[in-house]
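Student: pasting the sequence and the predicted model now:
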Amino acid sequence: MPFENMSPDARLAVAAAQAGAAVVRGMYGTTQAKYGKGGGDFATAADLEAERTIVDLIRTARPDDAVTGEESGRSGGDGTDRMWLVDPLCGTLNYAADTTLVAVNVALRVGSAVTAAASADPFAGEVFWTDGEGARVRRDGHDRDLVPSPASNLVDVHLDPPFPNAPGFRAAGLLGDAAFMERFRPRVVCTSLAVAWVAAGRRAAYVTDGHLNDSVHFTSGIALCRAAGCVVTGIRGQPLHTGPGGLVAAADHGTHAALLSIIGNQGKRGG
């Protein structure tokens, strides 16, 4: 689907992600207040300003829709089945440490289906997008299809809590697993931008624990991977958002099967 022919909702998701990315990029490297959220987590002024910018844009274009923002929670749209999920700065710890590995995520769920999603990289000038069917990356006004590939053998592993399936599964355990190291090479980016990279062929897979239904962090990346043709399941190979939860997003069936085997053996050893 060419950019100019995408659905109005997908166009709005892209515009909103790009607007948030512009805020994140513009505030990078400045001294910012931190707002604690408990458990060592915090938001920066850039998180808050990017979310305000994104939500205002969505509210103007779709006043009857509901919006859930990471920082502001749910607002509007009582009784609607249209929910926008907004993660204004995924990788806040990276950003606060002057590291540019971050993403801005915007997705629209209509009923049970994600019909539009965008994940913007503020510093590479890229926005990965899907209209629920095809998946593409837009850069410098040009779009390319996202084509998954296992060729890199790089698997990104998310290490931040919570870990609801421990001790039977610990994402950190993959990093030192002999079978994992024999086949793959680990990467720990600590931003959901890496999920989009699976769809783009820059990662062979992505693995995380957790219950991710309606996650502002992961919904966009999951939608991109599905639209690009990746293999996407929970950590035990079950349908996503069922059973133990978690996410294994892999470029192909071979990579997916290998990771499930390694994860299954970890469970037998008790983590």
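Tutor: Everything's here; your move.

Student: every contact and neighbour count from this point should use C-alpha atoms.
Tutor: OK.

Student: do a quick rundown of the helices in the stretch 151-271 of the chain.
Tutor: Using DSSP state H, counting those that start in this stretch, the helices of the stretch 151-271 of the chain run over 171-175, 178-183, 193-199, 219-228, 253-269.

Student: what's the fourth one packed up against?
Tutor: So that's helix 219-228. strand 103-110, strand 113-121, strand 126-130, strand 135-139, helix 193-199, strand 231-233 (3 or more CA pairs under 8 Å, 6 or more residues apart in numbering; DSSP states H and E).

Student: from the chain's centre, how far out does that helix sit?
Tutor: 8 Å (CA atoms, centre = their mean, to the nearest Å).

Student: if I look at residue 226, how far off is residue 192?
Tutor: Separation of residue 226 from residue 192 (CA to CA, to the nearest Å) stands at 15 Å.

Student: now residue 66
Tutor: Residue 66 is 23 Å from residue 192, by CA to CA.

Student: out of these two, which sits in the more crowded spot?
Tutor: More crowded of residue 66 and residue 192, by other CA atoms under 10 Å: residue 192, with 27 against 22.

Student: could you check how far the residue nearest to residue 214 when sequence neighbours are not counted is from residue 54?
Tutor: Nearest in space to residue 214, with sequence neighbours left out and distances taken as CA to CA, 6 or more residues apart in numbering, is residue 85 at 7.3 Å. Using CA to CA, residue 85 is found at 10 Å from residue 54.

Student: okay, now the one to match up with it:
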Amino acid sequence: MLIKDEDVAITAAQAGAAVVRTMYGASLTRFEKSGGDFATAADLEAEKVILDVLGSTRPQDAVTGEESGRTGASAAERMWLVDPLCGTLNYAVRTMLVGVNVALRAGSTVTAAASADPFADEVFWTDGTRAYVRRDGVDEQLRPSAESVLVDVNLDPPFPNAPEFRAVRLLADAGFVERFRPRVVSSSLALAWVAAGRRAAYVTDGDMRDSVHFAAGIALCRAAGCVVTGIQGQPVHTGAGGLIAAADQETHAALLALVEQQRKG
């Protein structure tokens, strides 16, 4: 029986999440990377089990993992993007705000994705058409909402659009403060929360092309019906890059205006 791509994504993300949950609170070896970034033993082990799932179910596909890089045929049309533990610094200091992201890009489109929360035991997933959250084996369709007025702002580097735009400046902008309430989760799990109606929007700088961190969350938001663009309102993966994912057009327009005002100012 053929296993659907979305089921592969869910299984892989849940396998990674199980590792993250099991290793939580242990004394973990850190593996230093560039720019002060690091991975833990949990990142590496979670990625290993995810790759095992993908290798056993989709052996012909290529994979890009945050820790292991690219593997598989260089000309493969299908590429899995894997972030085994998004929020490593949170995790390393015993803060339960992390996500496990698995996404499949077929051609130029992400056609299946899953983002698992190891500690809430939830997995947000999409088949590229609609988006759901699975709890206790039951799927509930995601419905974005701006009612919370909570906007998650990613303050982690890199900042390719600085100094014209810095996400941190939104936090002190009078227009932002008047309309929204900021949150800084420091995990792309918050992007799944936009799709689920738990956040009004998510804003980040950075290059979104084949991003292991953001591919799953972007796919979830799109499938749920959010407004998703680059930081200047352009299509994602083009131009200046960055990301504004909002629950509705009104919220997106307000954030885009604040970004534009910052760039001009």
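Tutor: That came through fine. Just so you know, these numbers come straight off a predicted model, no measurement behind them.

Student: in structure 2, what range does the top helix by length along structure 1 match?
Tutor: Counting residues, the longest helix found in structure 1 (DSSP state H) is helix 8-27. Using TM-score structural alignment, helix 8-27 of structure 1 corresponds to residues 4-23 of structure 2.

Student: residue 225 of structure 1 pairs with which position in structure 2?
Tutor: Aligned partner of residue 225 of structure 1 by TM-score structural alignment: residue 221.

Student: how about residue 137 of structure 1, what's its partner in structure 2?
Tutor: Using TM-score structural alignment, the equivalent of residue 137 of structure 1 in structure 2 is residue 133.

Student: need the counterpart of residue 41 of structure 2 in structure 1.
Tutor: Under TM-score structural alignment, residue 41 of structure 2 pairs with residue 45 in structure 1.

Student: show me what residue 62 of structure 2 aligns to in structure 1.
Tutor: Superposed on structure 1 with TM-score structural alignment, residue 62 of structure 2 falls opposite residue 66.

Student: equivalent analysis for residue 244 of structure 2, please.
Tutor: Matched to structure 1 by TM-score structural alignment, residue 244 of structure 2 sits across from residue 248.

Student: ok, and the closest non-adjacent residue to its match?
Tutor: Per CA to CA, 6+ apart, closest to residue 248 of structure 1 is residue 207, 4.8 Å.

Student: what's the one you found aligned with over in structure 2?
Tutor: Residue 207 of structure 1 maps onto residue 203 in structure 2, by TM-score structural alignment.

Student: and residue 126 of structure 1, by the same measure?
Tutor: In structure 2, the residue matched to residue 126 of structure 1 (TM-score structural alignment) is residue 122.

Student: please name the residues that touch that match.
Tutor: By CA atoms under 8 Å, 6 or more residues apart in numbering, the residues touching residue 122 of structure 2 are 116, 133-135.

Student: ok, now residue 21 of structure 1?
Tutor: So residue 21 of structure 1 contacts 50, 103-104, 120-122 (CA under 8 Å, 6+ apart).

Student: try it again with 6 Å
Tutor: With contact taken as CA atoms under 6 Å, 6 or more residues apart in numbering, residue 21 of structure 1 is in contact with residue 122.

Student: tell me the spacing between it and residue 225 of structure 1.
Tutor: 21 Å.

Student: buried residues, stretch 71-84 of structure 2. List them.
Tutor: For stretch 71-84 of structure 2, the neighbour count (16 or more other CA atoms under 10 Å) marks 78-84 as buried.

Student: want to throw those residues into CSV with secondary structure and distance to residue 144 of structure 2?
Tutor: Below are the buried residues of stretch 71-84 of structure 2 laid out as CSV (DSSP: H, G, I helix; E, B strand; the rest coil; distance: CA to CA, whole Å):
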residue, secondary structure, distance to residue 144 of structure 2
78, strand, 29
79, strand, 28
80, strand, 26
81, strand, 24
82, strand, 25
83, strand, 24
84, strand, 25
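
Student: and of those residues, the nearest to residue 240 of structure 2?
Tutor: Ranked by distance to residue 240 of structure 2 (CA to CA), the buried residues of stretch 71-84 of structure 2 are led by residue 81 at 21.8 Å.

Student: can you find the partner of the closest one in structure 1?
Tutor: Counting by TM-score structural alignment, residue 81 of structure 2 lines up with residue 85 in structure 1.

Student: surely that match meets residue 70?
Tutor: No. With contact defined as CA atoms under 6 Å, residue 85 of structure 1 does not reach residue 70; the gap is 8.1 Å.
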